[in-house]
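In: predicted model and sequence below, questions to follow.
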Amino acid sequence: MIEIDNLNSSINILKYHAINAPETSGIYKMIDKHGALLYIGKAKNLQKRLSSYTKIANLNNRLQTMVSQINTIETVQTSSEEEALLLEADLIKNLKPRYNILLRDDKTYPYILIRTDHPFSPIIKYRGEKTVKGRYFGPFASVQDVKNTIATIQKLFLLRTCSDNYFATRLRPCLLYQTKRCSAPCVGKISEEDYLASVHEVYDFLSGKAEKLQQKLQQLMQKASNNMHYELAALYRDRLNSLKTIVAKNSNFKSIKEDTDIIAIYQKLDEICVSVFFLRNGHNYGNKNYFLKNNLLQPLGEILGSFIEQFYQLHTPPKEIIVNEALLDRALLQNALTTIAKNKVKIIDRLKKDQLNAKIFAEYNAQEALTQRLRAFTTQHQFATEIQKLFKLPTIPKRIEVYDNSHIMGSFAVGVMVVIKDFGFDKSAYRKFNIKSTTDSDDYMMLKEVLTRRLMNLKKKFPQYTASEWPDFLLIDGGAGHLKIVMQVLRDLNLSHHLNVACIAKGIDRNAGKEQFFTPSKPPFTLDKNTEVMKYLQIIRDEAHRFAITTHRAKRSKALTHSSLDNIPDIGKVRKQILLSHFGSIKAITEASFRDLAEVKFIGKKIAKVIHTYLHEGK
């Protein structure tokens, strides 16, 4: 309910700032009485834009709610609309105002890299700055899309995917050669010239020249068959069939020749899905769905424009962007993206006939993705309601945090936090904690450290307990002893009255289905193993356990790769790589003589003496 006095007061504040605002382009920030940022917007004319908020009759209920919270306004002038647009997108990304459309994605997309600094070029997944010498293809929508494409290339062209160290130490072909996924250049099963020819075929394939490759494979298959080399002909046939399948998958986008992103937006209720398809060199490199909330009931074209502003702050724009909604500031947005890309970018919202299939396909994908998400919301809401009843929570939990830890006799100890929100598991909110307080097998001390660090950080960042980052319910993998530790931490941090907690302990003989629950307010109890809420609690507990185990294994694996070279003075990452490339393995380096070490490029006699002395001082 909007308080009229608050709304009238905020309107007066708006009028004051509107009168004093310059009639130039810029951005404005709306701030509440607590200093929290409500909204950031851009304007061609700041005075006119702020004045528009004072006309209550033109504002929907949600806009009125936002306006009623305004306590002050800050403005920043810019030299152009384009600069205002870029500044707005940058500030929204960094400051995350409550009422703006927020793109919660700060990850770079993966690429395929074919290195050119080795005679037998490997094909690998790559993410980050393009500092490695080679040819890059992408971006791909996900790591899985990269893996699938590399797997296809292995089947079709038999390129290697192994590291240089592994390549240098092979004495016989690995399993990939036996399964026809690699040509085994490591042991001379293919000449450098023939391997390079395969690499160039991959360039053609990833550059959209699939038809040319199809013709070539057809000719090679026919030639092998005519010469009665039937096994070779069968190999070409299988490659040809795989290639035809890939070409068929791109049929919805066959009319699009330029590097293009297709962005489709779809809304149901106040939930929005934006689906982005990446088309490069005639290939569909996959798609990613983004889910937004239309907090202010803005038009879809306005929301899509805001999304594009933020999205291409993180990712390089392609030559063309096809959208399914007309944008309010299309020309302005085009100019801004051209500045970012450093080449001309075209936004297309009026499609030609041959582009309609691509738009319809992207729209359908966005619609289906949002439908599934809303279905997940309904299911999650039902389980959250059951949890509220079961544990007598004051409200239906919107954020559940599950905690677990993993270690081997206290070594490589980690704690983890898994988060469940309205739409299920939110993996972007998962957290890992490297245990620092103990090296013993003390689960209680580990739990105490993890919870203390997590909750102290929350208190520091979000002192208001109503913030959405605060959990409504904590579920701990453990029993009565763990509950005692949790309650101690909550008392120490004065949070006993703010957080609800329960522990879930495995049953007798660690039997799933006989779990016991421990809460501060009643004796331990269990549930019928066939009830849906029991199965759900097991699922979220098991997800925390899975995350803890994989995090622990990753930490242990990383520690095991620590070699004797890591402790030698003056041996950094570069020299270590030079030695490994030269000798092929740690064992070979250890067995090398002083003279062998000194002859390695960039090592020399002085460093060779340090290495040799260190590696042999215990012998």
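Out: That came in fine, so what should we check first?
In: CA atoms for contacts and neighbours, from now on please.
Out: OK.
In: what about the helices in the stretch 151-300 of the chain?
Out: Applying DSSP state H, counting those that start in this stretch to the stretch 151-300 of the chain gives helices spanning 164-169, 175-178, 192-206, 210-226, 230-249, 300-314.
In: right, so these: which one is the most enclosed?
Out: Of all these, helix 300-314 has the most neighbours on average by mean count of other Cα atoms under 10 Å, namely a mean of 19.
In: tell me the helix or strand right after it.
Out: Downstream of helix 300-314, the first helix or strand assigned by DSSP states H and E is strand 320-323.
In: rewinding a little: please identify which of the helices of the stretch 151-300 of the chain is closest to residue 323.
Out: Each of the helices of the stretch 151-300 of the chain was scored for nearness to residue 323 using Cα to Cα, and the closest is helix 300-314 (8.5 Å).
In: counting by contacts, list what the closest one packs against.
Out: For helix 300-314, the packing partners by 3 or more Cα pairs under 8 Å, 6 or more residues apart in numbering; DSSP states H and E come out as helix 81-95, strand 260-268, helix 330-341.
In: which ones are touching the residue nearest to residue 173 when sequence neighbours are not counted?
Out: For residue 173, ignoring the flanking residues on the chain, the nearest one in space by Cα to Cα, 6 or more residues apart in numbering is residue 184 at 5.8 Å. For residue 184, the contact set (Cα atoms under 8 Å, 6 or more residues apart in numbering) comprises 160, 173-174, 177, 190.
In: also this one, for the comparison:
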Amino acid sequence: MNADGVREHAQSLPREPGVYQFQEGETTLYVGKAVDLRSRVRSYADPRSARIGRMVDRADGLEIAITDTETQALLLEANLIKRHQPRYNVRLRDDKSYPMVQLTDHDAPRIELTRDPAESATVFGPYTSVRQVETVVKALREGYGVRGCSDHKYENRDRPCLDYEMGLCSAPCTGEIDRESYREDVTAVERFLEGETGALADPLRRSMETAASQQNFERAANLRDRLEAVEAFHGEGGEAVQSVGDERTVDVLGAAIEGESATVARLRAEDGKLVDRDRHTLETPGVDGADGPVGGVAGAGGERGGVPAVLAAFLVQYYAERELPDALLLPERHGDDEVTAWLEAEGVSVRVPGAGREAKLVDLALKNARRNVGGHDECGMLADALEIGAANRIEGFDVSHAQGKAAVGANVTFVDGSAETADYRRKKLLEQNDDYDNMRELLEWRARRAVEGRDDRPDPDLLVIDGGEGQLEAARSALADVGWDVPAIALAKAEERVTTPDREFSWPSDAPHLHLLQRVRDEAHRFAVQYHRTIRDEVKTVLDDVPGIGPETRKRLLGRFGSVENVREASLEDLQSVSGIGEKTAETIHSRL
């Protein structure tokens, strides 16, 4: 569509408020609002930026919707941007990546981290640091014994699981604690999560002081670190927000831009107490971080670009479907007259504080925004791509053997995109030259331990199998047999295709969520090969070369002494104590090793 085409379209438009959409076929390229549709659309005949000029050149059609008021145009624009996600608009992406803590709606509530909370649960968050939340949740479980197990593990138990023995659960499942006392503990947990830090910090501090007085310094140091995490959990800015008049709710916004991505951090205060914080990502085509105008970003009429344009877009798109606060604190003016009129009509007080407590809160919101800008949330992107609730905790699996000999399985764990080596596990498998059966045996072992409560790790959000469709089917067969309901996918090395039970994905090679899966897959492979080499070297190369030592005698030796190194250090008398080892064979082993 050239300049003449734009003028021709504009000539037939009414001088009324409304919304316009530049189209390329069935695709919406840009959505804008206008007080005067004819005047606004005609301004695109001479666009103020090269980017909007390219958009106009691509467009082959124009659609309009007339509204009764400017406010209606504002809200319709927000809805259309959210629905069509036009390439040339500043647009808010709903961010599901930040973890929350939920207490489930059960007779004996469960505490857990989630990115997809149940509607019936009591939910706290979202939070920005997964590791900090995990530390605090563990401290809450140790302090109050609230269960963290799945319903499958909880039901039909006749004895407490390992969590009870470790002091992480008071075992309401078997009646080790009565329901009334358990509910009191859950209430204490809720008090802490609502902001009463002392509910957990005070008993932790007492335990730390007791451990120090008993000269148990290692435990005291551990408790000190946990106490610091707990005291920092509700973060800076926890001081009361100075309300003015009847302002009960106050939202504080900070924004930062990098490239074609922006982050808006929002702090929420109710009744003078900071109760919530979250961050949201926006696509910002054509917006830079400067305060000067960026023509065409929010329309061709000359609105300001940079942070003001981001704030204006966020305010409308975020609050169009949510209840507005009584007051908004912003780092700078958004500069959009229609947004100003809408907020005034809704009775929202908008302030840009220059000093004092409110300015400190805006600074905190800006710090939160700058911390995330330009970053990729691989876990959230992966969960969205696979359409699962979360992908924060991932376990990877691989098997390794040499023609069926020294077969082993590896199970690695990634939390929030990073390897959690303390949660790595490995297993010797039956010696068989069948990758599918080996994978089935490995997954059945992992699933059975989880279902029976013999694994001290939390259930993962996702299982990643090193291999293709065959390995995935073997793994899913094992999961179904045991009854462990965890999503599983496979990633093969050949074409880097992600296989799920329903389809295959071929993501771009630079996709961050693909890189996350590759790290998990490659680490599982490395860990499996390393363990296989250890078993192969110890069992095959060393002991199998000793005359008179067959497979059964080798197993008895390793069963008796635990390792080749211990066999090497054993005396002749100790060697002869093993069934099948005589004096001559013992001397041969001693000399060879």
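Out: Looks like it came in fine. Computed from a predicted model, the values in this text were never measured in an experiment.
In: TM-score of the superposed pair?
Out: The TM-score (TM-score structural alignment, normalised by the length of structure 2) is 0.53; 394 aligned residues with a Cα RMSD of 5.1 Å.
In: and the helices of the stretch 151-300 of structure 1: which comes nearest residue 115 of structure 1?
Out: Shortest distance between residue 115 of structure 1 and those, using Cα to Cα, is found for helix 192-206: 10.1 Å.
In: got the contact list for that closest one?
Out: Under Cα under 8 Å, 6+ apart, the answer for helix 192-206 of structure 1 is 119-121, 137, 153, 157-159, 185, 210, 213, 281, 283.
In: before we move on, what about stretch 122-140 of structure 1?
Out: So stretch 122-140 of structure 1 is in contact with 108-117, 143, 146-147, 150, 159-163, 206, 278, 280, 285-287, going by Cα under 8 Å, 6+ apart.
In: mind listing the strands for the stretch 351-500 of structure 2?
Out: Counting by DSSP state E, counting those that start in this stretch, the stretch 351-500 of structure 2 has strands at residues 393-402, 405-415, 418-419, 425-428, 462-466, 488-491, 498-499.
In: ok, back up a step: go through the helices of the stretch 151-300 of structure 1 and name the closest to residue 32 of structure 1.
Out: So among the helices of the stretch 151-300 of structure 1, helix 300-314 is nearest, using Cα to Cα, at 22.4 Å.
In: what does the closest one contact?
Out: 85-86, 89-90, 92-93, 101-103, 106-108, 265, 267, 274, 294, 325-330, 333, 337, 340.
In: what angle separates it from helix 330-341?
Out: Orientation check (axes from the mean of the first three to the mean of the last three Cα atoms, to 10 degrees): helix 300-314 of structure 1 against helix 330-341 gives 10 degrees.
In: so helix 300-314 of structure 1 versus strand 260-268, what angle?
Out: Using the same axes, to 10 degrees: helix 300-314 of structure 1 against strand 260-268 is 140 degrees.
In: any idea how far helix 300-314 of structure 1 is from the chain center?
Out: 18 Å (Cα atoms, centre = their mean, to the nearest Å).
In: do the same with stretch 114-130 of structure 1
Out: 22 Å.
In: likewise for stretch 340-358 of structure 2?
Out: 33 Å.
In: so what would you say the end-to-end distance of that stretch is?
Out: End-to-end distance of stretch 340-358 of structure 2 (Cα to Cα, to the nearest Å): 20 Å.
In: quick one: buried residues of that stretch?
Out: 340, 342-343, 348, 350-351, 353, 358 (16 or more other Cα atoms under 10 Å).
In: now the residues you listed as TSV including distance to residue 321 of structure 2?
Out: As requested, the buried residues of stretch 340-358 of structure 2 are exported to TSV (distance: Cα to Cα, whole Å):
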residue	distance to residue 321 of structure 2
340	17
342	14
343	14
348	16
350	19
351	22
353	26
358	26
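In: need the max-distance pair from those.
Out: 342 and 358 (23.2 Å).
In: make CSV from the contacts of residue 184 of structure 1 and add distance to residue 306 of structure 1 to it.
Out: CSV is the format used below for the contacts of residue 184 of structure 1 (distance: Cα to Cα, whole Å):
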residue, distance to residue 306 of structure 1
160, 42
173, 53
174, 50
177, 49
190, 52
